[in-house]
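> What follows is a predicted protein model with its sequence.
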Amino acid sequence: MTETGSFGGLSVHLNEPLSHFTFTQTGGPADLLALPTSVGEVQQLLAEARAQALPVTVIGNASNLIVKDGGIRGLVILLTKMTGVTCDGTQLIAEAGARLIDVTEVAYQAGLGGLAFAAGIPGSIGGAVFMNAGAYGGEICDVLASAEVLTRDGQLKTYSNEDMQFAYRHSLVQDTGDIVLRATFALTRQPRPQIRAAMDHFNSLRASKQPLDYPSCGSVFKRPAGHFVGPMIQQSGLQGHIIGGAQISEKHAGFIVNLGGATASDYLAMIHYVQEHVAAKFGVALHPEVRIIGSDVAKG
């Protein structure tokens, strides 16, 4: 970690490279990086940022994220220390920084089914709610009962599933900028062996199809209606293509992996390269599923 300072009475890291946290192992520095451990600390950080008129960026597990090489101005709040998970009957309540992988294990131990589809997704609860994450026929919107959020002006709110306006890889908080603090899931009682079998099945599928042995940001593009991204990239002759340290995975063409030394600019160049070639061959516009944030230019 870089040197630390004080921000609203809380410790923050100064000019911390975000490549230390992203799954692509790329990304420039955050001016200020805070790792709060409670809702109160998030409120405190947000209040101080408002007082100083600083922009605020919130990051979860940084698994489906590209931070540009210029880094992020202002305050970055990383929620990975807010990891509490509890069960209350058939409800499971998880804080925003809890990893889906860990949360699905808690659900299994409690004999609660419905989250097995997420067993191998590397993201956090907050990020999963933010983007309505899904895999193998399941989505967060299928099981979310409510989400507790903090608005940018400091108000605590609770949104129901309906309030969240879920759609494919979309939720209300993408539009409002509200910070997801915790989520409550409505699950069902299931025999533990049945839950474990489903989790093992999905994890086996993931291991057989996805390039888990290299850093990546997961699935890069949203699935266009009536098409599959990987086959289109393959049929465009792009699989294995390399730009800088980034490569279209030879195992799954829908992934871009870091072979070593890749930059965020390499990733962005590859995304644009794929978009151009697939549009030329199929007339299909590919839109990133991965969240792309930050500045193209380093802090002066």
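Here it is on my side, so go on. Numbers count the residues shown, from 1 in each chain.
> all contacts plus neighbour counts: C-alpha atoms, from now on.
Will do.
> for this structure, what spans make up the helices?
Remark: helices of the chain, listed N- to C-terminal, are 39-51, 100-109, 125-131, 172-176, 192-209, 229-235, 264-282; assignment by DSSP state H.
> here's the one I want to compare it with:
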Amino acid sequence: MDFLEELHANQVGKIKEYEPLANHTTIKVGGPADIFVEPDSIDLLLKTMEIVQKHHMPWRVIGRGSNLLVSDEGIEGVVIKLGKGLDHLEVNGTEVRVGAGYSFIVLANAMARRGLSGLEFAGGIPGSVGGAVYMNAGAHGSDVSKILRKAHILFPDGTVEWLSNEEMEYSYRTSVLQKKRPGIVLEAVFELREGDRELITVEMKKHKHYRRETQPVKPCCGSVFRNPLPHHAGKLIQDANLKGFQIGGAQISELHGNFIINTGNAKAEDVIKLIDHIKKTIFESTGIHLHTEVEIVQREID
């Protein structure tokens, strides 16, 4: 039985061939995945990975695609999307157990309605819980490391383990999953605290208003560069008079220098060229090396 036949035989979930990843990234660019799978549950994700390993298929996991730039050539092998099958939610007092496919913004709003505090910073962060936990997403002086109790992780060898906050080894926009122990976030347990529903809602509205006033609404991939602290990437780009600069259909946002928007017909190549231009310009003018926060995925060509 070949790889596709085995996936279908096990009814793991949604399976497509040559699925355009522009349909699954927030910047709306990206070529096809050879095979695209959206498992219907954690158990079926585990089965999918078992089949992937059995057939020695190259693989990659995505969430809501908010921090992802896929090349125009697409991704070889299998792309596994953590979506509707992994969007469960349980709330017990101040403890929240949530699937990796759950929207981070939707979770923040749901907890605000319950009068649970700790996720106010997430009210404007696009993407999934899994992606947020993986990269220690944050804003407004807080981040995932402040609220995560533990994360349920699937490792490439098929083992599944709960990692504590300490074992996640969080730092600025990074975790142990990016460095020493690559793995897939299945679900997370957050420890929130009881708060005043009205005050939480006001705080979230303030953050939402700030983002609406300072960040683009057109398709984009979120913050492009990590802040080279104590500097801020957006300010460096603004000071270099790069806001509004455009290559093909990709443009540096007029609102915020650290965002690249798709004006309607951008290719991934346009975005990558624009990123390279920004890096070169900032280094020549300041001596500062900018490093991307967005993950750039390019097909390996023999």
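Nice, thanks for sending it over. Computed from a prediction, not measured in an experiment: that's the story for all the values here.
> sorry, back to before: select, out of the helices of structure 1, the one closest to residue 92 of structure 1.
Each of those was scored for nearness to residue 92 of structure 1 using C-alpha to C-alpha, and the closest is helix 100-109 (7.3 Å).
> so where is stretch 111-127 of structure 1 in structure 2?
Alignment of stretch 111-127 of structure 1 against structure 2: residues 115-131, by TM-score structural alignment.
> that older thread, single out the most deeply packed of the helices of structure 1.
Mean neighbours per residue, mean count of other C-alpha atoms under 10 Å, is largest over the helices of structure 1 for helix 125-131, with a mean of 27.
> Now do that one: everything it contacts.
With C-alpha atoms under 8 Å, 6 or more residues apart in numbering as the test, helix 125-131 of structure 1 has contacts from 59-61, 94-100, 133-134, 140-141, 169-174, 180-183.
> Between the helices of structure 1, which one is closest to residue 29 of structure 1.
Between residue 29 of structure 1 and the helices of structure 1, the tightest spacing by C-alpha to C-alpha is seen for helix 264-282, at 12.1 Å.
> Could you tell me where the closest one falls in structure 2?
Mapping helix 264-282 of structure 1 onto structure 2 (TM-score structural alignment) gives residues 268-286.
> counterpart of residue 25 of structure 2 in structure 1?
Residue 25 of structure 2 maps onto residue 22 in structure 1 when the alignment is built from TM-score structural alignment.
> who's in contact with that match?
Here residue 22 of structure 1 is in contact with 61-63, 65-67 (C-alpha under 8 Å, 6+ apart).
> Equivalent analysis for residue 87 of structure 1, please.
For residue 87 of structure 1, the contact set (C-alpha under 8 Å, 6+ apart) comprises 93, 107, 110.
> Check the burial of the nearest residue to the first one once chain neighbours are set aside by counting its neighbours.
Spelled out, it's residue 93 of structure 1. For residue 93 of structure 1, ignoring the flanking residues on the chain, the nearest one in space by C-alpha to C-alpha, 6 or more residues apart in numbering is residue 184 at 4.4 Å. The burial metric for residue 184 of structure 1, expressed as a neighbour count using other C-alpha atoms under 10 Å, is 22.
> just checking, residue 184 of structure 1 touches residue 140?
No. Contact status for residue 184 of structure 1 versus residue 140: not in contact, 10.8 Å apart, counting by C-alpha atoms under 8 Å.
> Could you check how far the alignment partner in structure 2 of the residue nearest to residue 93 of structure 1 is from residue 218 of structure 2?
Matched to structure 2 by TM-score structural alignment, residue 184 of structure 1 sits across from residue 189. Distance check for residue 189 of structure 2 against residue 218 of structure 2: by C-alpha to C-alpha, to the nearest Å, it reads 32 Å.
> still on that earlier bit, in structure 2, which of the contacts of residue 87 of structure 1 remain in contact?
Among the contacts of residue 87 of structure 1, the ones whose aligned partners also touch in structure 2 (both residues aligned by TM-score structural alignment, their matches' C-alpha atoms under 8 Å) are residue 93.
> Looking at the contacts of residue 87 of structure 1, which is nearest residue 238 of structure 1?
Proximity to residue 238 of structure 1 was ranked across those by C-alpha to C-alpha; first place goes to residue 107, at 39.9 Å.
> OK, contacts around the closest one?
Residue 107 of structure 1 makes contact with 87, 92, 113, 115, according to C-alpha under 8 Å, 6+ apart.
> After alignment, which residue of structure 2 pairs with the second one?
The alignment partner of residue 92 of structure 1 in structure 2, by TM-score structural alignment, is residue 96.
> show me what contacts that match?
Remark: with contacts taken as C-alpha under 8 Å, 6+ apart, residue 96 of structure 2 is in contact with 89-90, 188-192.
> let's go with 10 Å and repeat that
Contact criterion C-alpha atoms under 10 Å, 6 or more residues apart in numbering gives 89-90, 107, 111, 116, 148-149, 188-192 as the residues in contact with residue 96 of structure 2.
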